[in-house]
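K.L.:
Predicted structure and sequence below. I'll ask about it afterward.
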Amino acid sequence: MPTLTRRSAMVAAAGVSVALALTGCSKASTDSGSSGSGSATNAAKALNIVFIPKNLGNPYFDASDAGGKKAVEALGGTYSQVGPQTASPDAQVQYINTAAQQHASAIVISANDPKAIGSALTQAKQSGTKVVTFDSDTDPQYRDIFVNQASPDGIAKAQVDGIAKQIGDSGEIAILSAAANATNQNAWIALMKEDLTKDHPNVKLVDTVYGNDDDQTSFDKTAALLQTHPNLKGIISPTTVGIAAAARYLSTSKEKGKVALTGLGTPNQMRKYVKDGTVKEFYLWNPTDLGYLAAYAAAALAKGEITGKEGDSFTAGTLGDYKVGADGVVLLGDPTAFNAANIDKFDF
C-alpha cells in the first residue's frame, strides 16, 4: 500500500492535473508582445476571454462554458468558445495559437494532456495572454492558475465509497474513463486504487477502459466490459460522457439493477437513469460555477489584480471571495452526491 507521503504527492499531482468562430479580439496595445506586466496597462485593455474545452458538443463543457460566458459578460468583456470536435492530446494547439495571435486577454482551457499543449501555452503567455486551466490541468509552468473543481482526494473517495456501498463492499468493478492521457482522470484513478486497497480490500478493480469522451465508444466499451467480465458488479465512470453512455447501455440490458454504476455526471443527463433505477447515485460539482469561477480568475489575472502566486485573493462575482493556494491552484469546493431524493433540485 502506498505511503501517506506518496498519496500526498498524488493529490498534488492532480493539480497539474455548437462550434463557434473565434470572435474578433480587442485592439492590441503597443506592448502586446510583452509579458503583460503592469496592472495599469492590463486594466486599460478591453477584456477578451477565450474558453477552450476538451471538445465541443460535450454537455459538461456546455454547462461550464455557459458559466464562463455569464461571468465575462457581467464583467463587460467579450467571451468566445472554440475547440476541437474530438478530445485528443494535441487537438487544442491551433485554437491556443489563434487566440494568442489575436491577443486575447486570457485563455481558459481544460487540457487534454498535461504536456502536449505546453509549448503553445508558453508562447501565448509570452505574447501577454494569461492562461487559466480548469477541470484538467497542465504542468504548472504552462499556466498562471488552475481552477480545480474539487479536491482530487475527495472526488476519488466519493466514487469509490459510493460503488462499494452499492455492491455490498465486495466484488469485481471496472473503470470507464475518458482519454488515456487526461490529467484529471488519471490522477483520480490513481487515488481510487489507493482507496480500494486501503478501505475496500474486498472490492477488486479488474479493468480500466477508455471511451475517449465519445458517446458511442463509451457505450461500446460498456458492452465489452460486461462481456469480458461476467462477474462484474459495478462500474465507475469519472466522466460525464462515459457515465451517460454506460447508463444508456445498462438501462435496456439484462444487467440493469444487477450491475451498479456511479461516477461523475450532470443531473440533466442522468435524471432519467436515476428515476428508472439504472443509477442510484452519482457525483459532480456544479460545472457552471466552475466556468464562472475560472472566468473571474482569468479576468483578475488580465487586469493585473492578481499574479497567481499563493495567497493572492480575488472576488468571483456571486460566488464570493477566493484565495490562490499552493502551485497556483484555486479550489471550487467539494463534490455533490445526486440521487432520487435531490436530483430534481438541479438544472444543469
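P.N.:
Right, received. Where do you want to start?
K.L.:
Please count neighbours and contacts with C-alpha atoms only from this point.
P.N.:
Fine.
K.L.:
how about the strands in this protein?
P.N.:
Residue ranges of the strands in the chain, as given by DSSP state E, are 48-52, 78-81, 106-109, 130-134, 145-148, 171-177, 203-210, 232-237, 260-263, 281-284, 313-315, 321-323, 329-331, 336-339.
K.L.:
contacting residues around the fourth one?
P.N.:
Going back to what we said before, that points to strand 130-134. Applying CA atoms under 8 Å, 6 or more residues apart in numbering, the external contacts of strand 130-134 come out as 105-111, 121, 124-125, 142-149, 290-291, 294, 297-298, 301-302.
K.L.:
and if you look at stretch 39-51?
P.N.:
With CA under 8 Å, 6+ apart as the test, stretch 39-51 has contacts from 22, 25-26, 29, 36, 65, 68, 72, 76-82, 99, 104-109, 295, 298-299, 302-305.
K.L.:
Pull up the distance across that stretch, start to finish.
P.N.:
End-to-end distance for stretch 39-51, by CA to CA, to the nearest Å: 23 Å.
K.L.:
now swap in stretch 138-151 and tell me
P.N.:
Stretch 138-151 end-to-end distance (CA to CA) = 16 Å.
K.L.:
chain center to it, what's the gap?
P.N.:
Computed by CA atoms, centre = their mean, to the nearest Å, the chain-centroid distance of stretch 138-151 equals 11 Å.
K.L.:
adding another structure so you can compare the two:
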Amino acid sequence: MCAKSRTLAATAAACALALAVAGCGGTTKNSAGSDAKQQAAGATAHPDAPLKKGLKIAFLPKQINNPYEKIVDDAGIAAAKGFAATAKEVGPSDAKASSQVSYINTLIQQRQNAILIAANDPNAVCGPLKQAMRQDIKVVAYDSDTAKDCRQLFINQASSEEIGRSQVRHLAQQLHYKGEIAILSATENATNQNTWIGFMKDELKKPKYKDMKLVKVAYGDDDDQKSFQETQGLLKAYPNLKGIISPTTVGIAAAARYISSSSYKGKVVLNGLGTPNQMRKFVKDGTVEQFALWDPKNLGRLGAYAAAALASGRITGAEGEKFKAGDLGEYTVGKDGEVILGPPTVFDAKNIDEYDF
C-alpha cells in the first residue's frame, strides 16, 4: 500500500507537478488527458496480441476499509495473478473527493501499467489521471465513473438505468405504490450513486407512482456510523416515512441494523444494494424482505482483465472492440468506453443462502 506517512510537502509537490502538466483536478479539453484520448483514438487494437507478462496493476477504491470494495479488489488481484501480473490495492481511509489524488500521483511515480479507480468524485481525480494517461498508464474506472475524458474504460456493474429504475420498482411493489420514501446514499459526489438517483427520480415521475413521494436524499458518506445516524434522523424527521432505498452496501447494512432493533421494524420497508453476507441476518429476522446486487467478485475480475487487455494493446477503449475476460467470457466495449458486467441479482429468503460473498 501507499505509505501513509507521506508528508504534506510531498503531497503538495506531487500535486504541483500534476498542476504544471495537466491542471490538478481540472477538466479542460485541451489538457494532457485529452491528448492521451486523442492518441488512443488513433491507436490500433491488436485483439490477438498476447497479454503482457509482468504487468503492474493497482486498484484504487473509494476507501480502503469499504467491505464491498475489498471483495471487488481482492478478486481483481487474484485474477491478475492468473495472467502473471502483479496487482495491489491502495487508497484512503475516507471517501472524501480529494483523498484519492495523492495515491494516483504515487502510482504514476511507481510506473504502474494500469490504474483501476472507483472514483469518489468524477472531476476531482481528473488532473492526475490525465497525467497518467499522458505517460501511457492505462486508466480504468470501475464501480463509480470519472469524467469520460479521464479514463479509457468504465467497468459498470449493470446498466445504470436498470439499477436506478429497478430500485424504485421493487420498493413500490412492497409499498403497494403508496407512501413517503427517502434515499440513503453514499457521498454527494459519487458518480454511480448520483446517476442511479437520477433514474430513480425520473422513474418516480410516472403516473403509477403518483401516491409516492420522495421526501429526502440523505448521505451517509459510505461510513457505517454516519449512515446509521442518518437513518435514525430520517425516521425521526419524517414520521410518515414508509420506505428507504439505500443503493450502497455500507448504507443498507447500517440502516438495517438500526431498523432491526427499533420500533420501525416491520413498519418501514428497506431496499437497496447489499451483499448477501452483510444482509443475511436482516433477511432472516424479517427486517429486510429483499435487496439486490451483482457479483462483486466478477466486477473485480472483469476490471483486471480489461486493464490487462488495454495495457497489452488488445483494445484501445473504442466502441465495438471485444476482449476476453477469462471464464467470464467475451465482452464488448460500448459507447463512451463503458463495459457492462451484467444484470443484478435480487436476493431474498428463498435464495440468499445460495451465495457467499
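P.N.:
Noted; the coordinates are in hand. Predicted, not measured: the structure shown is a model, and the values here were computed from it.
K.L.:
Would you mind reporting the TM-score between them?
P.N.:
Aligned and superposed, the two chains score 0.88 in TM-score terms (TM-score structural alignment, normalised by the length of structure 1); 318 aligned residues with a CA RMSD of 1.8 Å.
K.L.:
before we move on, the earlier item: need the strands of structure 1 in CSV (columns: mean neighbour count and distance to Lys254 of structure 1).
P.N.:
Formatted as CSV, these follow (neighbours: other CA atoms under 10 Å; distance: least, CA to CA, whole Å):
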stretch, mean neighbour count, distance to Lys254 of structure 1
strand 48-52, 29, 39
strand 78-81, 22, 41
strand 106-109, 28, 40
strand 130-134, 29, 38
strand 145-148, 28, 38
strand 171-177, 23, 17
strand 203-210, 17, 21
strand 232-237, 26, 13
strand 260-263, 28, 12
strand 281-284, 24, 20
strand 313-315, 17, 50
strand 321-323, 15, 47
strand 329-331, 23, 41
strand 336-339, 18, 22
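K.L.:
quick one: the helices in structure 1?
P.N.:
Per DSSP state H, structure 1 carries helices over the ranges 4-14, 39-44, 59-74, 93-101, 118-126, 152-166, 183-199, 215-228, 240-251, 267-275, 287-302.
K.L.:
Filter the contacts of stretch 39-51 of structure 1 down to the buried ones and express that as a PyMOL selection.
P.N.:
Only the buried entries of the contacts of stretch 39-51 of structure 1 go into this PyMOL selection, using 16 or more other CA atoms under 10 Å:
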select buried, resi 22+25+26+36+65+68+72+77+78+79+80+81+82+99+104+105+106+107+108+109+295+298+299+302+303+304+305
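K.L.:
circling back: most packed of the helices of structure 1?
P.N.:
Ranked by mean neighbour count, the helices of structure 1 are led by helix 287-302 with a mean of 27 (mean count of other CA atoms under 10 Å).
K.L.:
what's it packed up against?
P.N.:
strand 48-52, helix 59-74, strand 106-109, strand 130-134, strand 145-148, strand 313-315 (3 or more CA pairs under 8 Å, 6 or more residues apart in numbering; DSSP states H and E).
K.L.:
Those: which one's closest to Leu332 of structure 1?
P.N.:
Closest of those to Leu332 of structure 1 is strand 145-148, at 6.1 Å (criterion: CA to CA).
K.L.:
residue range for the closest one in structure 2?
P.N.:
Aligned by TM-score structural alignment, strand 145-148 of structure 1 falls on residues 153-156 of structure 2.
K.L.:
would TSV of the strands of structure 1 with distance to Val11 of structure 1 be doable?
P.N.:
Formatted as TSV, the strands of structure 1 follow (distance: least, CA to CA, whole Å):
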stretch	distance to Val11 of structure 1
strand 48-52	25
strand 78-81	30
strand 106-109	21
strand 130-134	16
strand 145-148	12
strand 171-177	18
strand 203-210	20
strand 232-237	19
strand 260-263	19
strand 281-284	18
strand 313-315	22
strand 321-323	19
strand 329-331	12
strand 336-339	19
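K.L.:
which one of these lies closest to Ala224 of structure 1?
P.N.:
strand 203-210 (9.6 Å).
K.L.:
which residues of structure 2 does the closest one align to?
P.N.:
The aligned range for strand 203-210 of structure 1 in structure 2 is 212-219, by TM-score structural alignment.
K.L.:
cool, and stretch 281-300 of structure 1?
P.N.:
Aligned by TM-score structural alignment, stretch 281-300 of structure 1 falls on residues 290-309 of structure 2.
K.L.:
re earlier: right, and the helices of structure 1 - which one's nearest Ile52 of structure 1?
P.N.:
helix 93-101 (7.4 Å).
K.L.:
which other helices and strands contact that closest one?
P.N.:
Using 3+ CA pairs under 8 Å, 6+ apart: helix 93-101 of structure 1 touches strand 48-52, helix 118-126.
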